[in-house]
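Q: next one to model:
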Amino acid sequence: MNVLVIGRGGREHSLVQKFAESHQVGRVFAAPGNAGMSQVAECIDTSEQDFDGLVAFAQESNVGLTVVGPENPLLAGLVDAFQEADLPVFGPTKAAALIEGSKHFAKQLMQEYEIPTAGYAAFSDVEAAQAYIKEKGAPIVVKADGLAAGKGVVVAESLDEALSAAEDMLKNGQFGDASREIVVEEFLAGEEFSLMAFVNGSNVYPMLPAKDHKRAFDGDQGPNTGGMGAFAPVQALNNSSYAFAVEEILKPVAAAMVAEGRSFTGILYAGLIETSEGPKVIEFNARFGDPETQVVLPLLENDLVQVMMDVLDGKKPDLTWSEGVCAGVVVASEGYPGAYEKGRPLPEVEVDDDGFVVHAGTAWEDGKYVSSGGRVLLIGSKGNDLAQALDRTYQSLHPFENQSDFFYRRDIGRSSVSSAASHADIE
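A: Just a heads-up that it's a prediction; the model follows:
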């Protein structure tokens, strides 16, 4: 069959790479795609928001499965448009995607169905929000209610920082419509991890847990980003915590969405934190995480097309995973997540048989790749353990060491390697 991937980032490049491996797939299309995707897919000059154009292309090109990568078209109802045209599509409807589109909705849902998460309050009035912040004290978390490209969260370590964040969002419109309402949450201490699952209604099929690194700079310093690197699986996560996350969080929230008349089909992403009281929810997303997808899919031994078709047909996919660990590090444009320049030439990158390069914000100009986004590439590798996967990854990053136009974190996964080593010493 022919497969269409909608999106232009690293997550979509990983999907394209995985679909290209399938013996069931004839042609892989990406709309609009990016320069790197054109190596394994046919890029179509159609925007993610051009619903009529995407539906028409899928009809004309005999597309047997469409997969929607990014959140914005999901929230705008792209899956609904494909369903109305009777086209096979993998992703949640507009109603179901609200679990990502409104943090207030997600918090209300978790509160009503007793799904463990941080205490919170929602505000559209800045003075009320600031009064609540003063009452609760710091550290505290301030979030824009709507979509803000992964940047609408402030983990405030001081009262002044939290008060300023509330003012920036509600009064100054920092994130436009996305911050007309904010959610203020209690700060949760613990190790964060991501858990994605294939979902159809109340049927939930979890993937390997992954660890993302959101802060821009080493030592978890600087502003939040869309993600600067990741690895999977999270070997420090014990079996009981993983089982709790599946049985007490993922399955109940899928059932809750059915009960609310918003039955979810697609990829449900849970951003979780391992607290002293067990795993709790930080956020839900309605699609594959980025960059978690880039390190989870290389470990999936199944044919991804078959998995998705089975899920859509109500069949249980027997997910199998390769041994070892996969790690990836993001190369970003200098200045990201703030202002940055585009069109900067990229050095050549070499990877071994266990390594890979995922394009996120690149273009092809004058016979070479240049930057066209904040997150430019993800370079990754598989290894027998996390230390080996990271060593291989960082070896491939050497061409970027003295590049003033780009930067990357040099400590992705390193604390987990140190933790694993100390545990081994104790044993």
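Q: going forward, measure contacts and count neighbours with C-alpha atoms only.
A: Fine.
Q: any buried residues in the helix or strand containing F105, and which?
A: Assigned by DSSP states H and E, F105 belongs to helix 103-112. Using 16 or more other CA atoms under 10 Å as the test for burial, helix 103-112 gives 103-104, 106-107, 109-110.
Q: other SSEs contacting it?
A: Packing partners of helix 103-112 (3 or more CA pairs under 8 Å, 6 or more residues apart in numbering; DSSP states H and E): helix 94-101, strand 182-186, helix 251-259, strand 278-285.
Q: which SSE is immediately downstream of the second one?
A: The reference is to strand 182-186. Next in sequence after strand 182-186, counting helices and strands by DSSP H and E, comes strand 191-200.
Q: and the buried residues of helix 103-112 as TSV, adding distance to S418?
A: Listed next are the buried residues of helix 103-112 as TSV, based on distance: CA to CA, whole Å:
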residue	distance to S418
K103	34
H104	37
A106	35
K107	35
L109	38
M110	35
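Q: which of those residues lies closest to D212?
A: Of all these, D212 sits closest to K103, with 19.7 Å by CA to CA.
Q: excluding its backbone neighbours, what's nearest that closest one?
A: Leaving aside its chain neighbours, K103 sits nearest to D145 (4.9 Å; criterion: CA to CA, 6 or more residues apart in numbering).
Q: if we can go back for a sec, right, and the helices and strands packed on helix 103-112 - which one's nearest F29?
A: Closest approach to F29 among the helices and strands packed on helix 103-112 is made by helix 94-101 (23.2 Å; CA to CA).
Q: and the closest one, how far out from the chain middle?
A: What separates the centre of helix 94-101 from the centre of its chain is 15 Å, taken as CA atoms, centre = their mean, to the nearest Å.
Q: would you do the same for the sequence below? I want to compare the two.
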Amino acid sequence: MKVLVVGGGGREHAIVWKLSQSPKIDRIYCAPGNPGIAELAECVSISISDIEKLAEFAKKEQIELTFVGPEEPLLHGIVNHFKQQGLTIFGPTREAALIEGSKAFAKELMMKYRIPTAKYASFTNYEEALAYVRTTGAPIVIKADGLAAGKGVVVAQTVTEAEEALKTMMEEAAFGSAGARVVVEEFLEGEEMTLLAFVDGTTVKPMVPAQDHKPVYNGDQGPNTGGMGTYAPLPQVNPSMVERIVREIVEPTAKAMVEEGRSFEGILYTGLMLTREGPKVIEYNARFGDPETQVVLPLLETDLLDIFIAGLSKGLENMEVKWKDKSAVCVVMSSAGYPGPYDKGNVIQGLDQISYPTIVFHAGTTKKDGELISYGGRVLGITSIGDTLQEARDLAYGAIEKISFEGAHYRTDIGSKALR
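A: Model prediction:
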């Protein structure tokens, strides 16, 4: 088979890496890809937002299956367009991807179908949002309704912080139209976790749970990023809790989407808080998480292509998805200044010293004059696999000591919560 993966970050590198292990695939293309992906696939310089050009390429090269990594093309209807062109693609339509594209839509869906989540209110009027925050008090969570590359959420510890967040989103339009509407939520306390699932309408096949670390500094300090590291599975979360989440949250969500005429096919990401009252949804995404994918896929035993094919034919129900009895840890190395304005163009050294069970997933790299250089905020994801979480963690941090680029920053506490 010929397969096309759309995207060019660490998540797509992990997807390509996993697909490259399938004996059924002859050739993988990735648009636009990155230097790490280029070692496993043929990179094609087409932007993720150029849906028509991607479809033309898929036709010309007789691509038999396309898979999309990032949210942006999904929300712009890449699945709808490919299907109209008679092309095979596994992922949610524009209508189904709205579960990520609008936080207000997701909240309304949860309220209608009684899926547990935080209490909330949504606003398009700045003054009304301000009045609500002042009445409710802090801590409180402010979210831009639309896509903001994982940065449109502020957990405000004080009313002043909440007011500043509203001003940034609604008055200063820091996230463009994404912040024209905001969702204000009650602050939930507990253990955070992500549960990804393969979905083909009503059938849900959960993956191993993972935990992301969003704030840029140790101890969950500093501004939120796209994710500074993850680990999977979670030794502190009982398997019966995962079963409960699937039963009470993920399956009802899939069924609700079918009821709404927005049947979801693809990867459903559920971000959760395990509160004293039970698990509650923080957010949904309509695709693989980044960097969760970098720890989840290395633990997958089943051929990923087989799962995609089963999903396309509504055959997930009869599919057994197997997982390795191991742990994985991913530590993100970022550029100095990230998530604000960051450095670019620093030479990356030491990757030649890394070997399995450590995998280096490229997130923001490029080649210049034959040298690998930093190009994004998040540059590399260093993933290690071990028999235990401690072993995986030791391997990942051991590998990081061999890798260097000017201004490299990483958290030193990824996964440490689970080891306390």
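Q: if we can go back for a sec, mean shift between the helix holding F105 of the first structure and the second structure?
A: Superposed on the second structure, helix 103-112 of the first structure shows a mean distance to its aligned partners of 0.3 Å (mean CA distance after the TM-score superposition for the first structure).
Q: give the next helix or strand downstream of that helix.
A: Downstream of helix 103-112 of the first structure, the first helix or strand assigned by DSSP H and E is strand 120-123.
Q: residues of that next one that come out buried?
A: For strand 120-123 of the first structure, the neighbour count (16+ other CA under 10 Å) marks 120, 122-123 as buried.
Q: please apply the same query to stretch 363-372 of the second structure.
A: For stretch 363-372 of the second structure, by 16+ other CA under 10 Å, it's 363-366, 372.
Q: with the residues you listed in mind, which one is nearest to Q353 of the second structure?
A: Set against Q353 of the second structure, the nearest of those by CA to CA is L372 (14.5 Å).
Q: look at the aligned residue in the first structure for that closest one and give its secondary structure.
A: By TM-score structural alignment, L372 of the second structure lines up with Y369 in the first structure. Assigned by DSSP: H, G, I helix; E, B strand; the rest coil, the conformation of Y369 of the first structure is strand.
Q: state the distance from G7 of the first structure to Q294 of the first structure.
A: Distance, G7 of the first structure to Q294 of the first structure, using CA to CA, to the nearest Å: 14 Å.
Q: so between those two, which is more surrounded?
A: Per other CA atoms under 10 Å, whichever of G7 of the first structure and Q294 has more neighbours is Q294, with 32 against 25.
Q: does the equivalent of the more buried one over in the second structure sit in a helix or strand, and which one?
A: In the second structure, Q294 of the first structure lines up with Q294, judged by TM-score structural alignment. Assessed by DSSP H and E, Q294 of the second structure sits inside helix 293-296.
Q: by contact count, what packs against that helix?
A: Helix 293-296 of the second structure sits against helix 10-19, strand 229-232, strand 327-334, strand 378-386, with contacts defined as 3+ CA pairs under 8 Å, 6+ apart.
Q: and those as TSV, adding mean neighbour count and distance to Y132 of the second structure?
A: Shown next, in TSV, are these (neighbours: other CA atoms under 10 Å; distance: least, CA to CA, whole Å):
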stretch	mean neighbour count	distance to Y132 of the second structure
helix 10-19	26	37
strand 229-232	30	34
strand 327-334	29	36
strand 378-386	27	35
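Q: ok, back up a step: the match of Q294 of the first structure touches C330, doesn't it?
A: Yes. Counting by CA atoms under 8 Å, C330 is a contact partner of Q294 of the second structure at 6.6 Å.
Q: anything in contact with each of these two?
A: With contacts defined as CA atoms under 8 Å, 6 or more residues apart in numbering, the residues adjacent to both Q294 of the second structure and C330 are 381, 383.
Q: how much space is there between the closest residue to the match of Q294 of the first structure other than its chain neighbours and E283 of the second structure?
A: Leaving aside its sequence neighbours, Q294 of the second structure sits nearest to A14 (CA to CA, 6+ apart; 5.5 Å). Per CA to CA, A14 of the second structure is found 23 Å from E283 of the second structure.
Q: cheers, nothing more for now.
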